[in-house]
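Enquirer: Got a sequence here, can you model it:
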Amino acid sequence: MSDARPDYEDDRNFATTLARGLSVLRAFRADDDGLTNAQIAERTGLPKSTVSRLTFTLGCLGYLTQPQRNDRYRPGPTLLAMGHVAAASLSFLDPAHDMMQALADQTGTLVLFAVRDRDKVALMRTWRPQRTSSIWLDVGHRLPIGGSSSGMAVLGSTTRDEFAGLLADHPEAPLDGGTLEDLRQEARAQLIGHGYTVVRNELRYSRNISAVSVPFRSSRLAGPVAFSCGALDDVLPDARIHAEVGPALQRTVHRLQILIGQHGTHAWSSTLND
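Expert: Below is the predicted model of the structure:
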């Protein structure tokens, strides 16, 4: 399969204005202290005049708030309420909390939960080890699909239809010049052989951080998501990933699958050519 990418933006049913408004909302990050129109324009690539109209409209509808005239925009009450509704689809994170915190404490790594956010994967929850320093990644941080173990886990567990949808969002090509289809097959082989994924050094978006990931599926989500353990290279070398942390992560995710009634169900196909 080539990296030919279906372009849904050319479909007559595609609402461009709606898509631009949603891109404005996606521009906000957890550590932002509000954003100006200029900052939103820079992050979205939209003209500042377009951003001004969109933020005004979103403000009127309660999705954004602007405490004072000409002040920075921040997520509004309507958006926050929608977030709580959306969080209901991630109900498995409640029973996962104690498991993942115990895993973080046991391995001394940052444990995280990531979902695909169009062309990248975004962190939705993190668990930091107690009494041990760890790398710091905030909720909302976005990682490249082809340059992170979380992205590899999502790639390796995608079906053909899910993969076509992923390509439609124009993710970045792997840094080694290969195709995402090649990387998908590489990730699938890792899942079949080990039950977890790692990303090769030459593909990593961050050269000094190592990570290992396991995909997960829920009947309430449309596609695969990932749980990961990450740390600086000296804390999480390859040997420790394969001897300890990768298998521990795999066992923890398997326990979660059993807890929510998915015993014996892998998040990925057992064949390379599905």
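
Enquirer: make it CA atoms for all contacts and neighbour counts henceforth
Expert: Noted.

Enquirer: Kindly indicate whether residue 250 is helix, strand or coil.
Expert: For residue 250, the assignment made with DSSP: H, G, I helix; E, B strand; the rest coil gives helix.

Enquirer: compare with the first, here's sequence two:
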Amino acid sequence: MTALGRGLAVLRCFDATHPQLGTTEIAQMTKLPQPTVWRLCYTLQQLGYLVPAPDSDKLRIGMAVLGLGQYALGTADIGEMVQPELMQISKRTGAAVSMGVADQDDILIVARAQGEAALLVNMRVGSRLPMATSSAGWAYLASLPPDVRDNQLQKLKYQYKGKWATLRAAIESAAATLPASGFVLNEGFFHPDVIAVAAPAFDKQGKPQFVVTCGGLNLKLKFMKAEIGPEIARLSRKITVALAGRQA
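Expert: As a prediction, the model looks like this:
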């Protein structure tokens, strides 16, 4: 089981920012010994989950991983279902609208639409948002039972020494607003000029499965609270209904 966990840790190193990696880089990112990384990468190559990058001594994700990802989205048709609505909201705001899933200490983007406004970071499907400072992360944390949220926050606090007390208070405050409003608001914690809203969608067991978020530079606070937040909450409820196998 340890080997399985380590193999998944290797695969998680690859994302939109790191599409190609060498074994030394993977060892640094996973904090695993270099010989262990070599053995894991060899096995993952034999299974098709990693392949050699063209004209390079590095590795990249293979089709076997992409196939699993497409199946995960395709089984519920969630990615296809939400894309038109993500695009509609992005056009209305000019901002980025994403759907993501929790993965370790991040939110992994699995669907995205981008408006015409200036970008802070050029993210795409496969990019990651930090759980502790992004609205998407806050929505996920806010949707957890208090004891589970507390455990997750304990894991995150070591990454934000010196400012954790302020950050945790903001996360808890956002969590307190979720039941009434249906969304969380993050003003300036991801970046001083970014205002973002996000809402969770739940599976049949009531566990958070996806989060939907909209945010960007120089957006108006009143507009985000009064119009876009409720719109994101409505879309998340629609996803929850779809995950439950009912008609929206």
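
Enquirer: ok, which stretches of the first structure are helices?
Expert: 16-26, 37-44, 48-60, 77-87, 93-107, 149-157, 160-167, 180-193, 238-240, 246-259 (DSSP state H).

Enquirer: quick check: the first one aligns to which part of the second structure?
Expert: Counterpart in the second structure of helix 16-26 of the first structure, with TM-score structural alignment as the criterion, is residues 2-12.

Enquirer: next one: that stretch to chain centre, how far?
Expert: Chain-centre distance of stretch 2-12 of the second structure: 19 Å, with CA atoms, centre = their mean, to the nearest Å.

Enquirer: That stretch against the first structure, how far on average?
Expert: Comparison of stretch 2-12 of the second structure with the first structure after fitting gives an average deviation of 1.1 Å (mean CA distance after the TM-score superposition for the first structure).

Enquirer: Of all the residues in that stretch, which ones are buried?
Expert: Within stretch 2-12 of the second structure, the residues that qualify as buried are 6, 7, 9, 10, 11, counting by 16 or more other CA atoms under 10 Å.

Enquirer: tally of neighbours for residue 178 of the first structure?
Expert: Neighbour count for residue 178 of the first structure, taken as other CA atoms under 10 Å: 11.

Enquirer: Can you find the partner of it in the second structure?
Expert: Under the alignment (TM-score structural alignment), residue 178 of the first structure pairs with residue 165 of the second structure.

Enquirer: any idea how far that match is from residue 156 of the second structure?
Expert: Going from residue 165 of the second structure to residue 156 of the second structure by CA to CA, to the nearest Å gives 12 Å.

Enquirer: got it, and residue 69 of the second structure?
Expert: Distance, residue 69 of the second structure to residue 156 of the second structure, by CA to CA: 26 Å.

Enquirer: what does residue 227 of the second structure give?
Expert: Relative to residue 156 of the second structure, and taking CA to CA, residue 227 of the second structure is found at 31 Å.

Enquirer: which residue lines up with residue 229 of the second structure in the first structure?
Expert: Aligned partner of residue 229 of the second structure by TM-score structural alignment: residue 246.

Enquirer: Please apply the same query to residue 133 of the second structure.
Expert: Matched to the first structure by TM-score structural alignment, residue 133 of the second structure sits across from residue 147.

Enquirer: which residues does its match contact?
Expert: By CA atoms under 8 Å, 6 or more residues apart in numbering, residue 147 of the first structure lies in contact with 174, 175, 199, 203, 204, 205.

Enquirer: Apply 7 Å and report the result again.
Expert: Contacts here follow CA atoms under 7 Å, 6 or more residues apart in numbering; on that basis residue 147 of the first structure touches 174, 199, 203, 204, 205.

Enquirer: ok, back up a step: in terms of packing, which of residue 227 and residue 156 of the second structure has more residues around it?
Expert: Taking other CA under 10 Å, residue 227 of the second structure and residue 156 do not tie; residue 156 has more neighbours (18 against 11).

Enquirer: Grab the most central residue of the second structure for me.
Expert: By CA atoms, centre = their mean, the second structure has its centre lying nearest to residue 107, at 2.0 Å.

Enquirer: From residue 198 of the second structure, how far off is it?
Expert: 12 Å.

Enquirer: And for residue 242 of the second structure?
Expert: According to CA to CA, residue 242 of the second structure stands 18 Å off from residue 198 of the second structure.

Enquirer: Please identify which of these two sits among more neighbours.
Expert: residue 198 (32 against 20).

Enquirer: Aligned to the more buried one, what sits in the first structure?
Expert: Aligned counterpart of residue 198 of the second structure in the first structure: residue 213 (TM-score structural alignment).

Enquirer: what sits against its match?
Expert: If you count contacts by CA under 7 Å, 6+ apart, residue 213 of the first structure has them with 149, 150, 153, 196, 197, 198, 226, 227, 228, 229.

Enquirer: how many neighbours does the last one have?
Expert: Which is residue 229 of the first structure. Using other CA under 10 Å, residue 229 of the first structure has 29 neighbouring residues.

Enquirer: Run a quick neighbour tally on the aligned partner of residue 63 of the second structure in the first structure.
Expert: Structural correspondence for residue 63 of the second structure with respect to the first structure (TM-score structural alignment): residue 77. Burial of residue 77 of the first structure is recorded as 14 neighbouring residues (other CA under 10 Å).
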